[in-house]
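3D model of this:
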Amino acid sequence: MSAEAQVGLGEMLGRTRRSFWGWRGRRPFWGGLLTMLGGLPIMYFPYANLTLGTMTIRMATTAGAGSLIIGVLLVVLGLTMWFQPHSRIFAGVAAILLALVSLVVSNFGGFVIGFLLALLGGALGVSWAPARPAAAVAPGG
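As a prediction, this is how the structure comes out:
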């Protein structure tokens, strides 16, 4: 690769990074990310087989389907916060409620990891507010 190609690549990466930062700034990015990450352990643990040496531990419960539904809904709510930022309050409140329900339904909310991530993500989604447009500067002042 030539030096000229590397310079063009650096400019393209810089433009892509600035574009991503702009996209991220116009929506509750961290709330959506934490909500999606909270749904993963809630979905995973009821169906996981943990192996310790020759012993297999299965966390299957009768609430496996409920855990799957709660986890999928949390992932969908996180994506909603990203791609429909005007629905952030609904998505945040729904994520908080689902996180609370997951304590009872799915192995203490994915062993409390998923519960805490979803609860924090929902709170960030509710509390996020779009930036106010910059005030126009009057000429000469």
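
CA only for contacts and neighbour counts going forward, please
Fine.

mind listing what Val112 touches?
Contacts for Val112 (C-alpha atoms under 8 Å, 6 or more residues apart in numbering) come out as Leu103.

so what's the residue most central in space within the chain up against?
Central residue of the chain (C-alpha atoms, centre = their mean): Leu33, 2.1 Å from the mean position. By C-alpha under 8 Å, 6+ apart, the contact set of Leu33 is 78, 121.

tell me which element it is part of?
Secondary structure assignment for Leu33, by DSSP states H and E: helix 29-44.

one more to put side by side:
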Amino acid sequence: MGGDVLSAAASRAALARAWFRAFRRTRPFWGAVWLVAGGWTVLRLSLSSVQLIVSTGFGALAGYLTGGGMILCGLVPLVAPRQRYTFGLIGSVLAVVSLVVSNLGGFLLGMALGVLGGAMLVGWGPKRPRRSRLQEAR
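Presented below is the predicted three-dimensional model:
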């Protein structure tokens, strides 16, 4: 009886692994990961108290907007891969803007990750189907 539970758990894990592999291969996964990591870095290094943000005004709010925008631009292509060009470009522009508005773009790390992720989103293409041996022989 204990073996049945373990084999069922192993088969569920194998199915989950296969689903994630198929998901990762049909979407610009790694570009999205790097863009979200860059946005999180910019956002995390921009965090301050609410009182400081209210008293400072747009200068303090800009870090939140660029970091949050980068995270959003990284997540949308995972849901809609056809939008990778638009959100890759917007994410890259937000990463470069974060250099000016948010602690040197998350101390350059967030900006670099964002530009890398945006470039990977724009450069990603769907996997082409393999040719059959009959087509290769022609």
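
what range in structure 1 does stretch 102-119 of structure 2 sit on?
Aligning stretch 102-119 of structure 2 against structure 1 (TM-score structural alignment) gives residues 106-123.

buried residues of that stretch, list them for me.
Applying a neighbour-count criterion of 16 or more other C-alpha atoms under 10 Å, one finds 106-110, 112-123 buried in stretch 106-123 of structure 1.

Gly2 of structure 2: neighbour count?
By other C-alpha atoms under 10 Å, the residues close to Gly2 of structure 2 number 6.

distance of it from Ala9 of structure 2?
11 Å (C-alpha to C-alpha, to the nearest Å).

average offset between the helix holding Leu33 of structure 1 and structure 2?
In the superposition with structure 2, the average deviation recorded for helix 29-44 of structure 1 is 0.9 Å (mean C-alpha distance after the TM-score superposition for structure 1).

go ahead and confirm Ser46 of structure 2 touches Asn103.
Yes: contact status for Ser46 of structure 2 versus Asn103: in contact at 7.1 Å, counting by C-alpha atoms under 8 Å.

could you pull up the contacting residues of the closest residue to Leu116 of structure 2 other than its chain neighbours?
The shortest distance from Leu116 of structure 2 to any non-neighbouring residue, by C-alpha to C-alpha, 6 or more residues apart in numbering, is to Trp34 (6.8 Å). Residues near Trp34 of structure 2 by C-alpha under 8 Å, 6+ apart: 74, 113-114, 116-117.

so which of the residues you listed is the closest to Thr56 of structure 2?
Proximity of the contacts of Trp34 of structure 2 to Thr56 of structure 2 (C-alpha to C-alpha) peaks at Gly114, which lies at 25.8 Å.
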